[in-house]
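# Starting from these lines, generate the structure:
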Amino acid sequence: MSKFAFNEAVEAELKDLHRGLHQALDELETRKNYREAGVILKQMDARFVELINFAKVSKP
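Down below sits the predicted model:
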């Protein structure tokens, strides 16, 4: 896998999104709560879009 460089804010956002993914999986697998899983995944999608749109690409 390629190595990526990013700042602490991006790292924190990615870690939070990772936690959200596990929360959605738990809602699906353990609780069979599809509605809540959908809500979480939609929130994550919006945050991913924000992260992608505001990320700046640095050239080596």
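# CA only for contacts and neighbour counts going forward, please
OK.
# Name the residues of the strand or helix carrying V39 that are buried.
Secondary-structure element containing V39, defined by DSSP states H and E: helix 34-54. Across helix 34-54, burial judged by 16 or more other Cα atoms under 10 Å covers 37, 40-41, 44.
# One more, please, to line up against the first structure:
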Amino acid sequence: MVLILLVGVLVLAVGGCVCVVWASRGGPRWVRGAARATLLAGEGVRRLPRNSGRNSSSGADGPDGD
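The predicted model follows:
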């Protein structure tokens, strides 16, 4: 099930990239809309807070540097 979900996300990402390239070369209106949606989704993902994977409760990584 997870594999199908990942393949679906990959297909959407590749399709979005194709639409962005096609729209930059003057594609039809629906391609420009799909490209705009892809670029907006990319901006949204870029603005998400990142989790560095570190455990913030650890004393060694504390803000006072002890």
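# Need the TM-score between these chains.
Between these two chains, after superposing, the TM-score reads 0.46 (TM-score structural alignment, normalised by the length of structure 1); 43 aligned residues with a Cα RMSD of 3.5 Å.
# re earlier: which single one of the buried residues of helix 34-54 of structure 1 is nearest to L14 of structure 1?
Ranked by distance to L14 of structure 1 (Cα to Cα), these are led by M44 at 10.2 Å.
# Excluding sequence neighbours, find me the nearest residue to that closest one.
L17 (6.4 Å; Cα to Cα, 6 or more residues apart in numbering).
# So which elements touch the strand or helix carrying that neighbour?
Using DSSP H and E, L17 of structure 1 falls within helix 8-29. Helix 8-29 of structure 1 sits against helix 34-54, with contacts defined as 3 or more Cα pairs under 8 Å, 6 or more residues apart in numbering; DSSP states H and E.
# Can you give the distance from the helix it packs on to the centre of its chain?
Computed by Cα atoms, centre = their mean, to the nearest Å, the chain-centroid distance of helix 34-54 of structure 1 equals 7 Å.
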